[in-house]
Structures are given as structure tokens and as C-alpha cells.
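J.: okay, structure incoming, though there's no sequence with it:
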């Protein structure tokens, strides 16, 4: 079996399969994208959206296949009961590694609609995959530094406008919207620079998910909050390719969206903004405690 081969051979095999899988699904994806651009009537748009979901889920399914072949990862997953493929969800998670995305795709594939991630605008230039993200309708966000915004105040609120425009395209059809609340991957250096009050997490950025609720809160069935723990430490992409990840722990909690948060404007309503930030901080405090508990329950091997 492949998992008995040396790591370099497993990683090489997985890399080739991942590349071939991506290139293979590009053909139907770009074909459907062209149809969607040309055929603007509603029935054709719905058909194209369904075909894109099939392509997206097919790509993830093949990735799940090679992940199982090259390693013997033990998956400890809780909280998937009650999810409905025909409903829309806002999904969030703690963020430790780019592997988090593969983990969430692995676990949630075909349980809810394929996740649409908020991506940095620069990622659209990633060869092949950037164009795939664009074709699949992933929202690209241009992020500005505080210093840049101080010099160019007219750029404030651009991310909000992009979020609303993107979410408007999802109205009336099931979708999975994903946003990392921390906004960036956890590292000890970032944690120290932020002076984060949390032990295992960076400070949450409430605006991203608040804008999604602002744009399509009435359509969302619930918020799915994922907590990811790697007992052996945060893995790199090569660890996935070479099958070196021994255990992955994922706990999901389905949270009802407070009715008080529906129909509000995060950028204009200061009382709502404060209440929402307090709600997110309470969520983060609970997640921080849960990560401490997971470290005790699933300690580092060796």
C-alpha cells in the first residue's frame, strides 16, 4: 500500500494526482463558466450553478481519495448531525494552517454546498487555481493597511461593498459561505504582536461575518462554527501530501443566528456593532477553552 512507501514517494505521487485532478476538472469548469456567461436567463444560470457544484465536489472527492491512500490519518469529527445540503450556512473556524481548508472540504463535502472562501485579491493570479476560484464565484477581497487607508480614506468600505455584491449573487440558492474569523493564520509571533487575550487564538475580526449577515442573514439557516485541532502541531502542505498527519480533530457546533442581528448594519449601527463584537468575543472565549480541552484529550504523540 502507498502509506508504506517513503514519504518523498508518497508526496510526489500525491502532488502529481493533485495537479492532474485540478487540470482534469478545469475543462468542464471553464466550459460551464462560458455557458453561464453566454446564457443569462434564470433556468440556464441555475443549471450552470448545479454543474459547477458537481465539478467542485468531484475535485474535492478525488483529493479525499489520495489523502486516504498516502496516509492513515485518524479523523475525530463531531457535530455533523442535522446539516442539510439544501440550506445555506455561514461557516467559520480557527485558523492554524492552509491545511485547514483541505480539512474542512474533506469533512463537509456533500454534507452542505461547497464552501465559498473569502480570498485575498492577489490570489487570483495563482496559476490555474486562481482562475478556478474566480470561475466558482469565490469572493476576492482587496485588503488595505491602516496606513494606506489613512492616506486614501475613499477606499474605506470597499471590502463591505464587495461582500454585499458577492452575497447578492447567492440569494435564492443554497450556498456555504466561509470566513476565517481571525483573518490570518495563527503564529506565536502574530499572537505576541497582537497581545491577544486568548491562549490559542488571534483576536477575531467580527466585520467579515457581520457583513455576510447584513447581506443575506435571512437566507442563512445557521452559523457552523468549526474548531480544528492537530495533536502533533500545525501541519504544512507537504505533511498532507506525504501522509504525515496522524490525527485531525474537528468539532462542529451549529449556532442559531440571533434574530437581533438580522437586518442590521454593522458599519452604521454602533450599538449593534458593539453587541456583535461582544457576541463574537464570547464565542472566541468558548473556542479557546475548547482548544485547551482538546489539547488535554488529544495530546501530542511521542
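T.: Now that the structure is in, tell me what you want to look at. Here the structure is a predicted model, which is why all the values come from computation and not from measurement.

J.: please make it C-alpha for all contacts and neighbour counts, starting now.
T.: Noted.

J.: and residue 294, how far from residue 200?
T.: From residue 294 across to residue 200, the span is 11 Å (CA to CA, to the nearest Å).

J.: same check, this time on residue 95
T.: Separation of residue 95 from residue 200 (CA to CA): 10 Å.

J.: these two: which is more packed in?
T.: Set residue 95 next to residue 200 and count neighbours by other CA atoms under 10 Å: residue 95 wins out with 25 against 21.

J.: neighbours of the closest residue in space to that one that isn't next to it in sequence, how many?
T.: Leaving aside its chain neighbours, residue 95 sits nearest to residue 185 (5.0 Å; criterion: CA to CA, 6 or more residues apart in numbering). The tally of other residues near residue 185 (other CA under 10 Å) stands at 16.

J.: okay, pairing it with this:
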């Protein structure tokens, strides 16, 4: 509707509406979070958690309406059949841009349980958004370099402890745990530096996937593999707000969680090799799927 407005009017208006939407939703989100902290009764806390998710889904829903009104994105999405709001998912996706997050939220919001991402610990300091993510039980992970771990071996395994703590919370309510399998955004330079055997993807990091599956146990019902492609080429959040993203293609594929996909990834060498082989097979299929989306 408003996509034909001149950019000098449309872009500031979109930014103003997005910021207003943040304020509209984070204020009741913080109020409900405070009530949840002050009255630590199990039933009341569960009710507050459901209320927080409802606020977050409304927040995403309004963002989706704004992007529909102010952009001309052509959407091609397949694989939505069979998704369920009552089933818990491990969502695995490729990662090219911060635009991936609003894309995943648009495609999956209110179709499956609320998406929760593993975030870098520094993001908790983002004004309004950081505390909001914390209130919604997004796990914050602190990554350590190999040099830091070599100097401070006591930090080894801290991320796994944080993952297990987050998964313990996730088991209490319907949830979709989001994992960008590559661990970082795709760039041609990273692709070349890795010597990646895939055309459109970086090498997958199987350890994080295995650990979530093991920590969640039977709390997850399926793996939802999501391939996201931008036929117009790489894009940024600024491109999205400015209306320069013209087409997004998404393909979803469900995998059952077989008993053999759960095990001790760190301590069982045979299981680790089997799991890595499974992830690599899935990732080859993902690479081919993205190639077809871009054709």
C-alpha cells in the first residue's frame, strides 16, 4: 500500500513505526516480567510465560504487517503443510544476513511455537531489545577464542552449561529452538577460507545441534530444516527497510528425530562420527535445495 511512497518519506516512516512497535510491546513485556519475578509461584509463572510469548508473537505480527505494507517482496514458500503449534521443533537454517531473522519470523510466527535463538552475550546490552530477549528466555552464549581457552581452561564447557540450562527452561512450555548451523553468516571469503565442499553454504557445526538434541531429550518432536535464498543477492537490514529486497524464497523440510540422533557427542567417538555424517548428508541436501531456489 505504502511501497510507492518516495524513499525519503517511506524509510523514516518505516523506522518510526518499527520503533513505536518496539515501545508498544516491550513496556507490557517488562511489566509482566517484573510480576513473574516478584511472584515466583509455579502456576503463575507459567501463565506469565504464556503471556510473554503472546506479546512477542503480537510484536512480530505487527512487524510483518508493516513489511507487507511498505515493501514489495515476492514470497515463495513451500513446506508449510504439517506444521503444528503444539509440537516442539529444533529449527535448523542457513545464515546469510540479519534479514534471515525477520524472514523466519514472518514464515513461522504462530505456525509453530515461538522461536528462540541462541544469542551472543554482547547482544544483551542492545537498548530495549536485549532485556526483552532476556525476558523471553533467549539464551545468551559467551564465545571464547582458542587462545582464551588455552590460557583459561576453566572456561571450557561454559557454553554447554548455558545450553543445558536454557533447554531445561524450554522443556516447560511449547518451544522452537533456532540454530544457525554454520555458526556465522555466509560470505564468499569465509567460504573460501574454510574450503567448504558446499556451493552455497559454510561447513556445518554439528556439535551444537547434537548438544541441543541431547539436552532436550524427548522434549523435541521434530527437526525443521529451513533453506532461505535471496535471488537478488546478498542483502542487509537497511536493504529490507529501504524496500530493496524484492524476492525471498524459503523451503521447509521436516525430519523425524530418530533415537540414534541422541547421544554423548563429546565422549562417544562412534556416535560423534555417525552424527557428523548425518549432519553432512542433511547439509548436502540443503545446499542442493538452495541451488534450486536460486534457479
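T.: That came through fine. Quantities reported herein were computed from a predicted structural model and do not represent experimental measurements.

J.: quick check: which element contains the aligned partner of the residue nearest to residue 95 of structure 1 in structure 2?
T.: Aligned counterpart of residue 185 of structure 1 in structure 2: residue 185 (TM-score structural alignment). Residue 185 of structure 2 is part of no helix or strand, with elements assigned from DSSP states H and E.

J.: where's residue 185 of structure 2 relative to residue 178 of structure 2, distance?
T.: 15 Å.

J.: just to revisit the earlier point, now do the match of residue 185 of structure 1 against residue 85 of structure 2, distance only.
T.: 28 Å.

J.: got it, and residue 228 of structure 2?
T.: 21 Å.

J.: again, but for residue 220 of structure 2
T.: Going from residue 220 of structure 2 to residue 85 of structure 2 by CA to CA gives 13 Å.

J.: who's more crowded, these two?
T.: residue 220 (23 against 16).

J.: these two touch, right, that one and residue 91?
T.: No - judged on CA atoms under 8 Å, residue 220 of structure 2 makes no contact with residue 91 at a distance of 10.5 Å.

J.: and the strands in the stretch 1-150 of structure 1?
T.: Under the criterion DSSP state E, counting those that start in this stretch, the stretch 1-150 of structure 1 carries strands at the ranges 74-78, 88-93, 115-117, 119-120, 140-141.

J.: distance to residue 106 of structure 1 and mean neighbour count added to these, as JSON lines?
T.: Formatted as JSON lines, the strands of the stretch 1-150 of structure 1 follow (distance: least, CA to CA, whole Å; neighbours: other CA atoms under 10 Å):
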{"stretch": "strand 74-78", "distance to residue 106 of structure 1": "10", "mean neighbour count": "12"}
{"stretch": "strand 88-93", "distance to residue 106 of structure 1": "14", "mean neighbour count": "24"}
{"stretch": "strand 115-117", "distance to residue 106 of structure 1": "11", "mean neighbour count": "20"}
{"stretch": "strand 119-120", "distance to residue 106 of structure 1": "19", "mean neighbour count": "14"}
{"stretch": "strand 140-141", "distance to residue 106 of structure 1": "23", "mean neighbour count": "19"}
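
J.: ok, which of the ones you listed comes nearest residue 42 of structure 1?
T.: Residue 42 of structure 1 sits nearest to strand 88-93 of all these, at 19.4 Å, using CA to CA.

J.: quick one: list the elements packing against that closest one.
T.: Of the remaining helices and strands, those touching strand 88-93 of structure 1 by 3 or more CA pairs under 8 Å, 6 or more residues apart in numbering; DSSP states H and E are strand 176-180, strand 220-229.

J.: just give me the mean distance for the first one relative to structure 2.
T.: Compared with structure 2 after fitting, strand 176-180 of structure 1 has a mean deviation of 0.5 Å; criterion: mean CA distance after the TM-score superposition for structure 1.

J.: next SSE downstream of that strand?
T.: helix 188-194.

J.: return the set of buried residues in that next one.
T.: For helix 188-194 of structure 1, the neighbour count (16 or more other CA atoms under 10 Å) marks residue 191 as buried.

J.: next secondary structure element downstream of that helix?
T.: helix 207-216.

J.: mean per-residue distance, that next one versus structure 2.
T.: Following the fit onto structure 2, the mean deviation recorded for helix 207-216 of structure 1 is 1.0 Å by mean CA distance after the TM-score superposition for structure 1.

J.: could you report the neighbour count for the nearest residue to residue 295 of structure 1 once chain neighbours are set aside?
T.: Once flanking residues are discounted, residue 295 of structure 1 sits nearest to residue 231: 6.8 Å by CA to CA, 6+ apart. For residue 231 of structure 1, the neighbour count with other CA under 10 Å is 20.
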